[in-house]
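Asker: Next come a sequence and a model predicted from it.
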Amino acid sequence: MAKNKGVRLVITLECTECRSNSAKRSPGVSRYTTEKNRRNTTERLEIKKFCPHCNKSAIHKEIK
């Protein structure tokens, strides 16, 4: 029988500045994958991480 999924989810974080900024260093959008606890963090995650396309630290938001 299959086990249940558990409380940890694999999510994708996407740079918010790359989506809206057309004048950037290189084309593309920075994405990171990470896990979050479904019970502790019910809302969407926002983390400040380095974006190689913007060449600076930017806010990365959780996407579907």
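Answerer: Thanks, I have the structure now.
Asker: all contacts plus neighbour counts: C-alpha atoms, from now on.
Answerer: Noted.
Asker: Please name the residues that touch the nearest residue to K61 once chain neighbours are set aside.
Answerer: Leaving aside its chain neighbours, K61 sits nearest to E46 (4.6 Å; criterion: Cα to Cα, 6 or more residues apart in numbering). Applying Cα atoms under 8 Å, 6 or more residues apart in numbering to E46 gives the contacts 13, 59-62.
Asker: let's bring in a second one:
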Amino acid sequence: MRKHVVLECVETGERIYLTSKNIRNNPDRLELKKYSPKLRRKALFRETK
């Protein structure tokens, strides 16, 4: 079962990425390095509740 999750930047708090994850395989929060337009570089984005 896949669930849609919103990713939030740890540094700026912007929420610009939407992705999906498999809840059975990844029960904890998803963390990805994505591009942040505000910072103009890659930053850590974490799944929000």
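Answerer: Arrived safely, thanks for sending. Keep in mind it's a predicted model, so treat the numbers as computed, not measured.
Asker: The residue nearest to K61 of the first structure matches what in the second structure?
Answerer: By TM-score structural alignment, E46 of the first structure lines up with E31 in the second structure.
Asker: Pull up the gap between its match and S20 of the second structure, please.
Answerer: From E31 of the second structure across to S20 of the second structure, the span is 12 Å (Cα to Cα, to the nearest Å).
Asker: Tell me how many other residues surround E47 of the second structure.
Answerer: 19 (other Cα atoms under 10 Å).
Asker: got it, and R46 of the second structure?
Answerer: When neighbours are defined as other Cα under 10 Å, R46 of the second structure has 20 of them.
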